[in-house]
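K.L.:
Using only what follows, build the 3D model:
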Amino acid sequence: MRHRPLRDTAAWGNLPSELSRFIGRGAELARLGGLLESSRLVTVTGVGGVGKSRLALAAARAAAEGTQGAQERHCDGVWLAELAAVRDPALLELTLSEALGLTDHTTRPPRTVLAEHLAGRRLLLVLDGFEQLVDETAELVRELLRRSPGLRVLAAGRRPLAVEGELTLPLAPPGPEDALALLAARASAADPDFAVTAANRAALVEVCARLDGIPLALELAAARLRTLSPAQVLARLEDRFALLTGGARGGLPRHRALRTAIGWSHELCTPAERLLWARLSVFAGQFDLDAVEYVCAGPDLPVEDVLDVVGELLDQSLLVREETAAGVRFRMLETVRVYGAGWLESLGDAERLRRRHRDWYVGLATWCELDWFSPRQQEVAALVETELANLRLALECCLDEPDEVHLAQYLAGTLWFYWAGCGRLTEGRHWLDLSLEHTGRAVTEYESSRLKALWVLGYVAALQGDAAASMSALYECRDAAARSGNPVAAAYAVHRLGCLSLVSDDMARARELLGAALEQYRAAGELNSSVLMCQVELGMALAFQGDLPGALALCREVREICEERGERWTKAYALYVLAYAALDAGGAEEARLLLTECVVINHAFHDLVGLVLALELLALVTVTEGDPAEAALLQGAAEPMWGGVGLRLFGSGYFNAPRLMCRERAGELLGAERYAAYAAEGRQLSREALVGRALRSPEERGGGAVPAPRSAGRGGPRGSRVSRRAAADQP
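P.N.:
Just a heads-up that it's a prediction; the model follows:
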């Protein structure tokens, strides 16, 4: 069995922590665990609100924490992908990649990336809420299971996936005792003084029966027990039961019971609460109070009243409050959201609300782009990550209207910092390509939006290693900018053409283009992270050609500006160049300090290009410090990351030099066999574990000793030397 590092929880899975106790379902949980042992695809099915998601998550946690055999079956983790907010089939694979923590900068199809990542791994993938994309999800699951023998899938939805080999667990509502326990637990959470007594037990049991024990219905009813007695709750259900069970004759009682519970909650809401409920249905995933106040307020719902109405919906369990990295957010359960969307359509206000939603998120992206060049850069990254589902919805809304394609181009272009700086190149390319496929009718009026989308597409394609697409977009942008008199767009196009020359080892051309772009930026008064990156890239070109004083001057200036402005992302690249120069001058200790900060920043922003460059230079620093074993391990750990980087830096003599030098020096000190063993051990590290290891100082890791690697074969001469040619042949 291959060696694995100690489990790193952050890198091993992404299951959310439980916010409330899982009650009952012992028999179903045991049965589901048994099905997971015997099949690679198990789907929990049932009506909305019956508790499919909670049961699937409970089973996933049990698999993660269970017997040694279960842990071995899922030794690469248990991962949750929530699909309810995904409407575009093209985003299905991307959503799964995000859930698995994959960062890929290449032009490879996301499905290929997923399949290659999963091919040699043993993990459990939990898919929740796939009904709206059932055919696409089934096709994807079928292919992944076929290509990934160690993959198991646990799905939760209203219908099976109908994939060969699938086992299903139809989930009925809990039995009477479990239903009563759930109702009592949720009522006690809302009101600590609540208790089941001899006086109210019969009424509570009848409430459970009237609602068929459906957990979502019980949770909605429990919220009412804060203000109503069990008898009053039962009476109100009696009064409205016939009215609220409308629908197709012969419909399932459970569907009618769920609609009863939600419809009853709707009936009990005030007009303002009903109105806000309907309007909130335009959001996808999480949203914050500011967005609610802008999108949902109006003459019939004054902005100053929105907070109080949100509070009432929270009290009634119609909204869920969640703490995120971007602050407090709210979310609607999908069944509740769909009910509200139906009311919004019946009010004839859906299109207006969708446009309000779109306008808010276009404005949010604009604000985030400006704030990216500020001390709030990390906050901006977390905010866009949290709001991604709504930004996708806004992009879809723009693309649905031919006359508003310019807004899609503007929005996709404005998010350049997220696509490039936070490891989202594939998704950025998707939206940029889509927006530029459409021209709309008012092309000339909104030419600046199209130009921005073009240079951002050129930038993203360059980072993916797609030089042809990058040059095509950048030349088109440069020429159109010249015709329309847009010097800023022209500067961006020239800048990114300089980037292409840099990674293609045409340093003379890179210096010419990057220098020209800097002059154009300054003439236009443009200063932001991208402009500073241009200066760093010019510094790289100078450093690679031996002009270290020139490179140091440029990158020290960038570092100072970044520290003044609180900018970190571009600063990391400046630190890389400064470390390169420091190491060249014999300052290994200084280079380590610079690269340590560089690794921390790039890892925080999920910038795979910056991270792998810094790690490989750090490996060279490590062998210079006298620790070839650790250097080989770091070098090996960095190698798998190149699979997700589209830039063909291994074809660049300049970018490749630190890697080759490290491999040669460490190989000479360790010998070919031991170097290969340490590198193989490094390849088993998760990214989290790798970063943690890279940040250790020489003192923390015990100096420059060369211990035998755990994966080395016996009998290898310790410290034996091999020829430079043999060392260079090692991976």
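
K.L.:
C-alpha only now, for contacts and for neighbours.
P.N.:
Will do.

K.L.:
What is the neighbour count of E37?
P.N.:
For E37, the tally of surrounding residues (other Cα atoms under 10 Å) stands at 15.

K.L.:
That one: helix or strand, and which one exactly?
P.N.:
For E37, the host element (DSSP states H and E) is helix 26-38.

K.L.:
Show me what the helix or strand following that helix is packed up against.
P.N.:
The helix or strand immediately downstream of helix 26-38 is strand 41-45, counting by DSSP H and E. Applying 3 or more Cα pairs under 8 Å, 6 or more residues apart in numbering; DSSP states H and E, one finds that strand 41-45 contacts helix 52-65, strand 151-157, strand 167-170.

K.L.:
need those in CSV with distance to R696, can you?
P.N.:
Formatted as CSV, the helices and strands packed on strand 41-45 follow (distance: least, Cα to Cα, whole Å):
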stretch, distance to R696
helix 52-65, 29
strand 151-157, 34
strand 167-170, 47
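
K.L.:
and R450, which of these is closest to it?
P.N.:
strand 151-157 (40.3 Å; Cα to Cα).

K.L.:
which one of the helices and strands packed on strand 41-45 has the most crowded surroundings?
P.N.:
Stretch with highest mean neighbour count among those: strand 151-157 (a mean of 25; mean count of other Cα atoms under 10 Å).

K.L.:
What are the contacting residues of that one?
P.N.:
36, 39-46, 52-53, 56, 118-119, 121-131, 141, 144-145 (Cα atoms under 8 Å, 6 or more residues apart in numbering).

K.L.:
Any idea how far that strand is from the middle of the chain?
P.N.:
20 Å (Cα atoms, centre = their mean, to the nearest Å).

K.L.:
tell me which element the residue nearest in space to the middle of the chain is part of?
P.N.:
By Cα atoms, centre = their mean, the chain has its centre lying nearest to E98, at 4.1 Å. Assigned by DSSP H and E, E98 belongs to helix 92-99.

K.L.:
now swap in A365 and tell me
P.N.:
Per DSSP H and E: helix 350-372 holds A365.

K.L.:
elements contacting that helix?
P.N.:
helix 289-296, helix 377-386, helix 388-400, helix 405-414.

K.L.:
Which secondary structure elements does the second one sit against?
P.N.:
Using 3+ Cα pairs under 8 Å, 6+ apart as the contact criterion, the elements in contact with helix 377-386 are helix 350-372.

K.L.:
and for comparison, fold this next one:
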Amino acid sequence: MGAVATGTPTGRQTVRLPAEVTSFVGRRHEAAEVKRMLSASRLVTLTGAGGVGKTRLALRVADEARRAFPDGVWLAELAELDNPSLLAQGVTEALEIRDHSSRPAMDVLVDHLRDRQALIVLDNCEHLLEECARLADRLLRAAPRLRLLTTSRQALGTAGEQSLAVPTLGLPDPRGARPSLATLARYDAIRLFVERAAAIVPGFELDEDNRDAVELICRRLDGIPLGIELAAVRLRALSVQQLLERLDDRFRLLTTGSRTVLPRHRTLRALIDWSYELCTERERLLWARVSVFAGSLDLEAAEAVCSGEGIEREEILDLVAELVDKSVLLREEHRTSVRYRMLDTLRAYGRERLAASEEEAVRLRRHRDYYRGLAADARAALFGPAQVQWFTRLHLEHANLRTALEGSLADPGQAVRGLDMAADLLYHWITSYYLGEGRRWLDQALAVCAEPTAARARALWTDSWLAVIQSDTDAAAAMLEESRSIGTRLGLDPVLAYTALYSGMVAMYRGETRSAIALYEEAVSRHRAIGDPVGLALALIRLSLAHSFIGDSPGAIALGEESLAVCDAYGEGWHRAYTMMALGVDVWRQGDTARAAALEKESLSFNRSLDDPLGIGVNLEVLAWIAATDRDYTRAARLLGALGIIWHAIGAPLSGYGHLVHYHEECEAAARRALGKPAFNAASKQGARLSFTEALGYALEDELPSEETAAGGRPSPLTPRESEIAQLVARGLSNKEIASSLVIAQRTAEGHIEHILSKLGFNSRAQVAVWVAEQHRTADAEGEHPPEDTV
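P.N.:
Model prediction:
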């Protein structure tokens, strides 16, 4: 590529950067963050996996910042420099320094830059890391107005360095709602593919026919720009669908690149080979072994699965840190833990290496055994103070749990253990959005393990509860009958206790209240006898609801209070929240709406912290009924509107509490009568438009979002003040600058930023900037306001 020379009016400035031959897509706010960092630090390093776009981002920032460096902006490409002793000489040549003396190249470089206000981009430092660190230190000490922008798989590790991990290009959250075509087209990974595809196939556009394939291609390539560009080239010979189908063999497929770029950038494999060769033998071994994990992993899992045969357990921590430094593993902060994730492309490469080493089966077995043990430990700790931590951990480990289940059920000799694991995960299936998946795993395991064993009996009553929640009571009744039969034959008291409990749920759903009460009483008696607090609390909750349903308020309250006592004795929270819900129902029926609302909101607060959709749904139901009783029919209609989204996500209204449906119907009818059809529909739609977070805020605090949002604008979880500060963060202002701009204390500004990061689930200011950009792009596309430059 040619060089661009740009002069200032004085003729002093020189810019030696390669011209862009393709469009620069995305990175607007990462660029803003790099500029901010350059203003605060004289050494900034862009880190990230190979092909993620570190060089393009550095060159774009350098070009946009050129006016701040009157003595020049220069690029020193180091990828092809193999001899560390020639580093200073290579940089000297890149800066076009003409010196024919016998002085060392480093001295020449220092003298040349000593009084200059310049920016040097050192590109691809990873294979000369120590030498680059020494060079940077020497130059920055000698030249006080010099700034360095470096790209590397890992930071240089020198004093004063700031680093930014360059993320892959943005894609929609796979767990979220399916975006519109217009919204999908605004994601940077999609934009890059479409632009490069249009250059290969004139007239190529994103449309409803190809959108899913394009999104999956970009997702399978982790949003890595190089992978996307190499994939787009293949459209010369393949359709989008054919390209997607062949991505399993991605390293062979993606082998065509521009002849003008570095050889290792012409194929995806060559690029990753480069990263692999930069690792030590033990780091390569860990890379291969970590590839058996799906999603993410924590240090404990890495130690359990990856140690032995060449890596001691105590070495794992240091090796993980090295792979994080080399951008092979990505570090993810969670509330109480740190986890690690590997890009899918790097995982596929590692898996190939693992298979070639002939230890793939060993590591898969250790992975499977570890996660089966994790599921069993979670089940044992279900009823106690560590409950929420376990629920949260299982949610984070869902992909690994799924892999372990697949491995167990695919091996006939391990299928029974897979059946046990699926049953151990009962509360994981119920307190998350994996209800349907949990039932499929149990159905599959039961089909494989047909012997009438204790494991089958337990899996049957476990599966029956999921069926009840899905309103499939016929299937639940059949499973409970078989489970009870096995339990009776084998003398399994716990099985008989649980089959009585869940049979009571089936009876209650069918309107057989007296029969249900008898079954619940049997369950309470049996669980007391065997000393099972989990089953006892659950049976007491259901029995309390049943007594409330027949108008026996004293009985309902007494049973609820007994359930609270059981939960409190063990420091348990989830069953306690459901007990509060049950008590709220009866207190509401007695007419004490204020106390009932307080009980439901206390329950909702816990269920929100756990992100339990079923518990949240029931809480919102009761709060809607309370609002109608208080004649606040608009609030009731809004809550009913929000509930429609939640029940649709779960798959059944009032899942598992079908006998309460008539309260829902009475509430809706009362609100319709009082408001009239147009006003009811408007309020209901207003509730349905609320985001999940907004709906919970409205239920707990009776606060609607701003008028713009309520009328259909873009929802924001931030307060107006937090939104204002987020805008300033996106513009690259420091905490001190934000405080000065808003005339507030710096500590106050820092507190607001912490709240913003927490609400958005982010770990860095750069992520906030990207989020702000997305809000502006969406608003601009919808014509809500003119776009604002936040760089």
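
K.L.:
want to throw the helices and strands packed on helix 350-372 of the first structure into JSON lines with distance to F605 of the first structure?
P.N.:
Shown next, in JSON lines, are those (distance: least, Cα to Cα, whole Å):
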{"stretch": "helix 289-296", "distance to F605 of the first structure": "25"}
{"stretch": "helix 377-386", "distance to F605 of the first structure": "7"}
{"stretch": "helix 388-400", "distance to F605 of the first structure": "15"}
{"stretch": "helix 405-414", "distance to F605 of the first structure": "18"}
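
K.L.:
Out of those, which one sits most buried?
P.N.:
The most buried one of these (mean count of other Cα under 10 Å) is helix 405-414, showing a mean of 27.

K.L.:
What does A638 of the first structure correspond to in the second structure?
P.N.:
By TM-score structural alignment, A638 of the first structure lines up with L643 in the second structure.

K.L.:
can you tell me which residues contact its match?
P.N.:
If you count contacts by Cα under 8 Å, 6+ apart, then L643 of the second structure has 617, 620-621, 688 around it.

K.L.:
Which one of those sits in the busiest neighbourhood?
P.N.:
Busiest of the contacts of L643 of the second structure [other Cα under 10 Å] is E621, holding 26 neighbours.

K.L.:
how far away is it from D424 of the second structure?
P.N.:
As judged by Cα to Cα, to the nearest Å, E621 of the second structure and D424 of the second structure stand 29 Å apart.

K.L.:
Going along the chain, name the strands of the first structure.
P.N.:
For the first structure, the strands defined by DSSP state E occupy 41-45, 78-82, 123-128, 151-157, 167-170, 320-324, 327-331.

K.L.:
before we move on, the earlier item: and the contacts of L643 of the second structure, which of them are in helices?
P.N.:
617, 620-621, 688 (DSSP state H).

K.L.:
and S239 of the second structure, how many neighbours does it have?
P.N.:
Neighbours of S239 of the second structure (other Cα under 10 Å): 12.

K.L.:
ok, now L171 of the first structure?
P.N.:
Around L171 of the first structure there are 17 residues (other Cα under 10 Å).

K.L.:
For it, give me its contacts.
P.N.:
28, 44-46, 50-52.

K.L.:
Same check on E360 of the second structure?
P.N.:
Here E360 of the second structure is in contact with 289, 351, 354 (Cα under 8 Å, 6+ apart).

K.L.:
Can you find the partner of it in the first structure?
P.N.:
Aligned partner of E360 of the second structure by TM-score structural alignment: A350.

K.L.:
Quick check: that match vs L594 of the first structure, distance?
P.N.:
The separation that A350 of the first structure has from L594 of the first structure, given Cα to Cα, amounts to 53 Å.

K.L.:
Then G26 of the first structure?
P.N.:
Distance from G26 of the first structure to L594 of the first structure, by Cα to Cα: 54 Å.

K.L.:
Which one's more surrounded, these two?
P.N.:
Each of G26 of the first structure and L594 has its neighbours counted (other Cα under 10 Å); L594 has more, 22 against 12.

K.L.:
I'd say the more buried one and L575 touch.
P.N.:
Yes. Proximity of L594 of the first structure to L575 meets the contact threshold set by Cα atoms under 8 Å, at 5.7 Å.

K.L.:
what's the burial count for Q775 of the second structure?
P.N.:
15.

K.L.:
And A577 of the second structure, how far from A674 of the second structure?
P.N.:
32 Å.

K.L.:
ok, now A529 of the second structure?
P.N.:
51 Å.

K.L.:
same question, K326 of the second structure
P.N.:
For K326 of the second structure relative to A674 of the second structure (Cα to Cα), the value is 64 Å.

K.L.:
Out of those two, name the residue with the larger neighbour count.
P.N.:
K326 (24 against 15).

K.L.:
what separates stretch 177-185 of the second structure from the chain centre, distance-wise?
P.N.:
With Cα atoms, centre = their mean as the basis, the mean position of stretch 177-185 of the second structure lies at 19 Å from the chain mean.

K.L.:
Aligned to F283 of the first structure, what sits in the second structure?
P.N.:
Aligned partner of F283 of the first structure by TM-score structural alignment: F293.

K.L.:
ok, now G421 of the first structure?
P.N.:
Per TM-score structural alignment, G421 of the first structure is aligned with T431.

K.L.:
got the contact list for its match?
P.N.:
Counted by Cα under 8 Å, 6+ apart, T431 of the second structure has contacts 391, 610-614.

K.L.:
Between those, identify the one with the most neighbours.
P.N.:
That'd be L614 among those, by other Cα under 10 Å, with 24 neighbours.

K.L.:
What is the aligned counterpart of that residue in the first structure?
P.N.:
Checking with TM-score structural alignment, L614 of the second structure has V609 as its match.
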